[in-house]
Structure formats: C-alpha cells, structure tokens
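Following is a predicted model, sequence given first.
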Amino acid sequence: DGQDLVLRDHGIPAQSLYSYALSAGFLLVAVITPLLSGIADHTGSKKKFLKAFCYLGAASCAGLFFFGPGSLWLGLGLVMLACAGFSGSLIFYDAFLPEIAEPGDHDRISARGYTMGYLGSVLLLVLNLAMVMDPDGDGTTLLGIPDRDGLPARLTFLTVGLWWAGFAQFAFRVLPDNPYGRKASGQVLLNGYRELRKVWKELRRTRRLNAYLMAFFVFNMGIQTIMYLAVTYAKEVVKDHGPDGEVVPIGDESLIGSILLIQLVAAVGAMLFVRVSQRFGNLAALTIACGIWLALCVAAYGVHWASEFYLLAAGVGLVMGGSQALSRSTYAKFLPDTIDHASYFSFYDVSYYVGTVLGTLAYGLVYQLTGDLRNTVVIIGSFFVVALVLLILVPRTEVAMRSGAT
C-alpha cells in the first residue's frame, strides 16, 4: 500500500516522499530557467523553449504508465520531470501575456486562460473517472478496461500526456515565433546571462515590483502547497460513512468529485475576481483573496467529514481561480516598458517555484516530524498571514529606487 510506504533506512513516509519529489522538480526549474529565459529573450526563442518543456512534461507524465510495484524510483523521477516540464513551460507561456494583450486587457485575458484550463481539466478528469470506476465490482471499469495490475490508473497517465501534448498544438500554432525580430549573436550562453543580469538590475530599481514579488512569493507558498497536497491531506484526515454506516476513510470517488468541484468553481472564481479587481483594484482583490485563503486554512484544521471537505473544496476553487489569474496579470501590469518579457517573468516564476519548493518541503517536514497532517495546516496558514501583511504594504503606485540601490 503506497500510503504505508516507508523507506526503511530513513523513516520517510509516502506522503512526505511525494512532496519531496515535487520539491525537486520545482527546484530544478528554479535553477535552470532564469538563464534559459535570458537566452530566450536574447535569441527570440521563447516559443522553442515553451515547446521543449511542454514535451518533456507530457512525455514524463505518459511514462508513468510504466510505474508499478518495484519501480519506486522510476515513478519519483518521472513525477519530478513531469513537474519540471509543466512548471518550466509556464515561464515562457506567461511571458507571452504582455505580447498578446494590452495592459487594460491583462486581467480579463489571464482569467480567461485559467478558466479555459479549468474547464479543459474537468473534461479530461471525467474521462479518467470513467476509465477507473468499477461501480458493479465485476473487475471491469465503465469503459470496459479490465481492472487488474493497476491498468486503469496507469492508462490515465497516458491519456494526460497525450492530452497535454495534443492541445498544446493550438497554442504553438498561433503564438508569435519572434515578434521583435531578435537574432542570436556571439556566445549565446554569455549573452543570455548578460540579458538576465540587465533585467535583474532594472527589476531591483522598481520598488513596487520588488514589494509585489516578495508578497507573491509568500502568498504562493500557501496556495501551491494546498493545490498539490490537498488530496494527500484528505486521505489522511477526512472520514466518510460506508454502505453499512461504518466510518471509513474518504474514498477515491469522493476525492475525484471534490477535484471536479474545485475546477468548476475555479472557472467561475477567475472571472469573478476580475470584477472585484475592476471595482477595487488588483492589489485589493488579491488582499481579499489572501484573507479568504487564511479563513479556509482555519476551517481545514477542523474538517473531519467528507461533507465538510466538499464545502472546503468549493471555497478553495472560488479563491484559487481568482488568485492565480490576478497574480499573473498584476505582475504583467507592473512591468516597466520592456521587450524582455521572458527574463522578467523568469523572476516571477522562480519566486513561484521556490515558494512551492519551500511550501511542499515544509509540509513534508512537519508531517515527518509530528506524524499529524493537521499540523501542516498551521504552517500553511502562517504563510497567508505574512502574505496578507506584505500585500497591504505594496505601494499602489510605482516608486523608482535610486540608481544602484539594492
């Protein structure tokens, strides 16, 4: 049983081990992508890097079809690479936002992108649910797949990889290849580093952008930890009633249903928070979202039953969509007049992924040290407390620092 898996020599439970694999994938991206983004800006090759990371992630996810008993390290390695492929591709994907939309449309376009992503994930999740469910208990799933050797679950990884690579072709077809006509010159690695260093110096002179990145860093630590590890938490602490009224752990069908609920509500939440930002401003909308996340953490600490978890999932979906869409569009709005979008977004996404690394590591360590997953909610809630303060302190208008200030 994977839930009882322990590396005997180190005493690491499965819940912690999975979070460490995610952390490794995000850390890999955080280390290599800043330089790659500088190269992408110098050579005008954002789209090529987007494709490379996309195919890495899709192939790694599809490769999990071969995961099974006795192949623990293969599974962990593929999880890490799939995570790296997804997160690495987002850096270059996000960097297209300032190039395909005017600043006044950033919130709307960012929210629409997330909304379409949430709805698309629902379609695939429904298909995967039909692939694994065996309501009659006759050893055959709803789609006629024999339920042996984990075949239905392994096939879902294959479908995700194919879906990922397949639908990416729409973006690859319409996104501009090199809108500023840049060409590689001289030593690509050295010039990529110089491009990145130039952007770093410019970034450090913008007080509002610096303050926002710091707030986003902590805010995202909480959000991503919840997103990636909520199911692990639910399996450990949430109970349900079995067919005879007995108390049992929450079932996989209930968990999949809660994920569907999150995705559907998130699609609505993304558009709803655009309205909030139009009324009160982006920073105010994000501050409201942060406060809701904190309240959800308080509620999660006391959740015990599946019915309570469904309500919590609806709340997570509502605020998740708005938080992700507005975080990205707010950063795009705060950028100076520049064409080095990949380099600028590399700092945004490195903040995103380093925050995710620290958040998932904290989750794994707290559980490993205390043996109680409820204690992880306390540390996640503390992230939102700090983020709330930092968001309030972000200047509402840009203030340039003195030249050379750090």
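Sure, I can see it. Numbers count the residues shown, from 1 in each chain.

make it CA atoms for all contacts and neighbour counts henceforth
Noted.

tally of neighbours for Gly70?
8 (other C-alpha atoms under 10 Å).

Pretty sure it sits in a strand.
No. Read with DSSP: H, G, I helix; E, B strand; the rest coil, Gly70 is coil and lies in no strand.

is it true that Asn191 touches Asp41?
No. Applying C-alpha atoms under 8 Å, one finds Asn191 not in contact with Asp41, separated by 9.8 Å.

residue ranges of the helices in the stretch 151-300 of the chain, please?
For the stretch 151-300 of the chain, the helices defined by DSSP state H, counting those that start in this stretch cover 151-174, 188-204, 207-237, 252-280, 282-301.

Looking at Asn191 and Asp41, which is more packed in?
Higher neighbour count among Asn191 and Asp41: Asp41, with 25 against 19, using other C-alpha under 10 Å.

ok, second structure coming up, stack it against the first:
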Amino acid sequence: MGTDTLREQPADEAAGRRREQRAWYMYDWACSVYSTSVLTVFLGPYLTSVTESAADADGFVHPLGIPVRAGSFFAYSVSLSVVVAVLLMPVVGAIADRAGNKKRLLGVAAYVGAAATTGMFFLDGDRYLLGGLLLIVANAAQSVAMMLYNSYLPQIAPPEERDAVSSRGWAFGYAAGALVLVVNLVLYLRHDDFGVSESTAVRICLAMAGLWWGAFAIIPLCRLRDRRRPPGEVTGPGGLRQLAATVRDMRRHPLTLSFLLYNDGIQTVISQASVYGSEELGLGQATLIGAVLLVQVLAVAGALALGRLAARYGAKRTILGSLVAWTLTLSAGYFLPAGEPVWFFALAAAIGLVLGGSQALSRSLYSHLVPPGKEAEYFSAYELSDRGMSWLGPLLFGLTYQLTGSYRDAIISLVVFFVLGFTLLARVPVRCAVADAGNAVPERI
C-alpha cells in the first residue's frame, strides 16, 4: 500500500495543478473584457467626448483648477491611476506574500474594479470628473488584482510549463474579449433597434464589462489555493516602506527594467489606439470596434504561436523578435492616411499577431526572475506597466499631444519604449539573471 500511495501522489499533484491552472485561466477570461471593451475601445473616445462637452471655448477643462486640454484628459487619468497603484501594489503584494491571504485580496480588488466599471453606466452629459474618478478606481483595482493573479503563475506551473500556461491564460482573455466585443458591436450598431441612443448603448457596454468581470471572477476565487509561508519566513518591512524596499531589491535584477519599458509602450498603444483612430484618423466607432475585434481574434492565435516559437528558440529571442515587429508596426501607424479604414485594419492585424505572444512570454519569462517567497511583491512592479496600467507611456502621449496638438506625433513618440526595451533585454544574460534570483534555470529560455 505504501508503494501505491507514493505512485499516486505525483499523479494527484499533477491533476490538482491542472485544475488550478484551469481556474487561473478563468480570471483572465473574467477581467480581460474590461481591458478590451472599456480601456481599449469605448472609454477613451467616449470620455474624451464627454470632456470636450465640458470644455471651455479654448478646448480646456479645469479639474481642481488645473488647465487640461480635453484630448489629454483620458491619458492623464490613466497615468494618475498608476500613482494610486504605485502606493497600493507593493504594500498589498508584501501582505499577500507574508500572510498567505492572496485569494481574499484578489477578491476585494476584483470586485472593487468590477463595481467601478459597472458604475460607468452613469457617465453621461458633461460628467467628465465622474468618468475620470471611476477610471482611476477601476484601473488601480485592476492593477492590484492582476498583480495578485500573475503572482500565482510561479506557484501553479513548474518552469518548463510556464510559457505554455501563460500563453493559454492570455488566449482565454483575448477569446473573452472577442466574444463580448461581438455583442457590443451588435448593440452599438443597432442601438436604434433596441430603443436606446448611441450614448446609452456605449454606457451599457461599459457596465456590461463590469458585470462580466464580477460574474466570472467567482470561478478562480473558488478554486485557487492560498499558500501560507512558515512563520519563520514572515519578514520584511510593512506599510509604504515596502515600495522602497522592493525597488532597492529589484536593482539587482536589471532585466525587470526592460520589461517595464517595453510593456509600458505596448499598453499605451492599446489604451490610446482608439483615441488615435477616432481623433486623428477620423474613423467611426464601428470601425474601431471591428479593428479591436480583429486584434482579439488574431491575438489568440498569436499568443499560442509565439508560445510554440519560444519552446523552440527560447522566450528571450522570441520576445526580441516581437519588439522589432512592434517598432515597425508603430512606425507604420504614423503614416496611416485619415479616413481609410482598410489601412487601420491592416495595422490592427499586425498588432494582434504580435500582441498576445509578447505579453504572454514577458509574463512567463519575468516569473523566472522572481525570488521565491516574493511573488506578489515582484509582480506588483511588473503590473505597473501591464494591462494598460502604464504611466510613463500615457504621460508621454498626453504631453506630446498637448505640446504639438498632433496625435501622430504622440503615437510615434512611443517607439522609444520598444527601442530601449530591446536594447536592455538584448544585453542582459537571462540565465545568469534567473540563477541570481535563486531559481532553477530552464533548459530553454
């Protein structure tokens, strides 16, 4: 009996790990609709239009007495949300690592974000301040929740499985984003048939993302497990001192800076693409939704395809190739002619093919650099630039537009993030970085 028990344990452990991985995928299924429908498609153009209706004759609004060009308000709100996240994530991450109550904290963050997103239904007229506030709360909550979610990856997948597991998670998220976007597209295009105005249709789409997020978050919250650390390992500073401690510790791992840079660029492109398409290229909302839907569909294939390339060539080489593709794509976007949807769809196709894989492999490669026992703490820094939570990118985008009045100049300014990210990643010996973090080095990375 003892021998049979020993043989059953690895099989039972593998089966339990697979069940937990499937539950983990479902949180991407739940929350990615927010990133897609809200942050990428609807909220940018809609909040910009609401802000413009509240602007003065010179096109400025004055939150807290500060003059802000209406076209920059959305980008500034995204950037400000990260200021909140910067204060929250290292603290929450340290608490999760020490106390082992990651799942409870994930639930709180997820439902705060879902509630704020659902509340966007009430964003109408000239309520741009309400829109900015809800965006800040939702983005900060999403950032905290994704930090906790991502930090499960090194705990539920051994090193040789992480590229594949991370890629499947992103594929689940993009599939959900595509599915809900189809529903949103029908509602938006045929809003008269449903007896609602265009503005109401947009607000319903925003609220639907919050309801979807809250409904499907139940599955991972029921099935993921907390890992409690032994009492002797519960060390480290608390409160706001954790932020400084995390940054000091990360300075020993320079590869993290590369991730922060190019992820910042990727997420800024995602969050500002709809504003660029509507304001600079003069494209309608239906075209923008269709383009983002194309991105979602192709991103599923891209995530799985780049995952296979990583298995053959290693994650680092595959990511470097994706950064070259990002630079070329963004440069081409600068020259897109206005009023020509076909070229915008071509750009969307290029983004979709490289988007999912670059994000999935970045997450899995980063997980190898996290010191054991500091998963949530380190993923708090990673999440600062992930899922549209970047702040340098939106800040640069907003400042460039405010200074030049050109969205083309704003979009091309983001190339710097990919160039610097490529340069840093190419120079870092990844195997040494993984070993320095105290982790086993995979055969291919």
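Yep, it's here. Note that the structure is predicted; figures quoted are calculated from it, not measured.

Just give the TM-score of the two.
TM-score of the superposed chains, computed with TM-score structural alignment, normalised by the length of structure 1, equals 0.86; 378 aligned residues with a C-alpha RMSD of 2.7 Å.

follow-up on the earlier one: could you export the helices of the stretch 151-300 of structure 1 as JSON lines, including distance to Gly11 of structure 1?
Listed next are these as JSON lines, based on distance: least, C-alpha to C-alpha, whole Å:
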{"stretch": "helix 151-174", "distance to Gly11 of structure 1": "27"}
{"stretch": "helix 188-204", "distance to Gly11 of structure 1": "41"}
{"stretch": "helix 207-237", "distance to Gly11 of structure 1": "18"}
{"stretch": "helix 252-280", "distance to Gly11 of structure 1": "26"}
{"stretch": "helix 282-301", "distance to Gly11 of structure 1": "25"}
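
Looking at those, spot the one closest to Thr115 of structure 1.
Of all these, helix 252-280 sits nearest to Thr115 of structure 1, with 4.3 Å by C-alpha to C-alpha.

Residue in structure 1 paired with Asp12 of structure 2?
Aligning on TM-score structural alignment leaves Asp12 of structure 2 without a counterpart in structure 1.

Report the separation between Asp12 of structure 2 and Thr327 of structure 2.
In this view, Asp12 of structure 2 and Thr327 of structure 2 are 45 Å apart by C-alpha to C-alpha, to the nearest Å.

do the same with Leu123 of structure 2
Remark: distance between Leu123 of structure 2 and Thr327 of structure 2 (C-alpha to C-alpha) = 35 Å.

who has more neighbours, the two?
The neighbour comparison of Leu123 of structure 2 against Thr327 (other C-alpha under 10 Å) goes to Leu123, with 23 against 20.

quick one, what contacts the more buried one?
Applying C-alpha atoms under 8 Å, 6 or more residues apart in numbering to Leu123 of structure 2 gives the contacts Leu130, Gly131, Arg203.

Check the alignment and tell me where the last one lands in structure 1.
Same thing as Arg203 of structure 2. Match for Arg203 of structure 2 (TM-score structural alignment): Arg154.

before we move on, what about the second one?
For Gly131 of structure 2, the equivalent position in structure 1 is taken to be Gly75, counting by TM-score structural alignment.

List the residues that contact the match of Arg203 of structure 2.
Leu64, Phe65, Phe66, Phe67.

try it again with 6 Å
Counting by C-alpha atoms under 6 Å, 6 or more residues apart in numbering, Arg154 of structure 1 makes contact with Phe65.

And the one 4 residues further on, by the same measure?
The neighbours of Leu158 of structure 1, taking C-alpha under 6 Å, 6+ apart as the test, are Ala62, Phe65.

Tell me how far it lies from Leu81 of structure 1.
Leu158 of structure 1 is 15 Å from Leu81 of structure 1, by C-alpha to C-alpha.

Over to Arg148 of structure 1?
Taking C-alpha to C-alpha, one finds Arg148 of structure 1 at 27 Å from Leu81 of structure 1.

what about these two, which has more around it?
Leu81 (26 against 10).

Same question for the host helix or strand of that one: list its buried residues.
Here Leu81 of structure 1 sits within helix 72-94, counting by DSSP states H and E. Neighbour-count burial for helix 72-94 of structure 1, with 16 or more other C-alpha atoms under 10 Å as criterion, is recorded at 75-94.

which residues in structure 2 does the helix or strand that comes right after that helix align to?
Next along the chain after helix 72-94 of structure 1, taking DSSP H and E as the criterion, comes helix 97-100. Aligning helix 97-100 of structure 1 against structure 2 (TM-score structural alignment) gives residues 153-156.

what's the answer for stretch 35-44 of structure 1, then?
Counting by TM-score structural alignment, stretch 35-44 of structure 1 falls onto residues 91-100 of structure 2.
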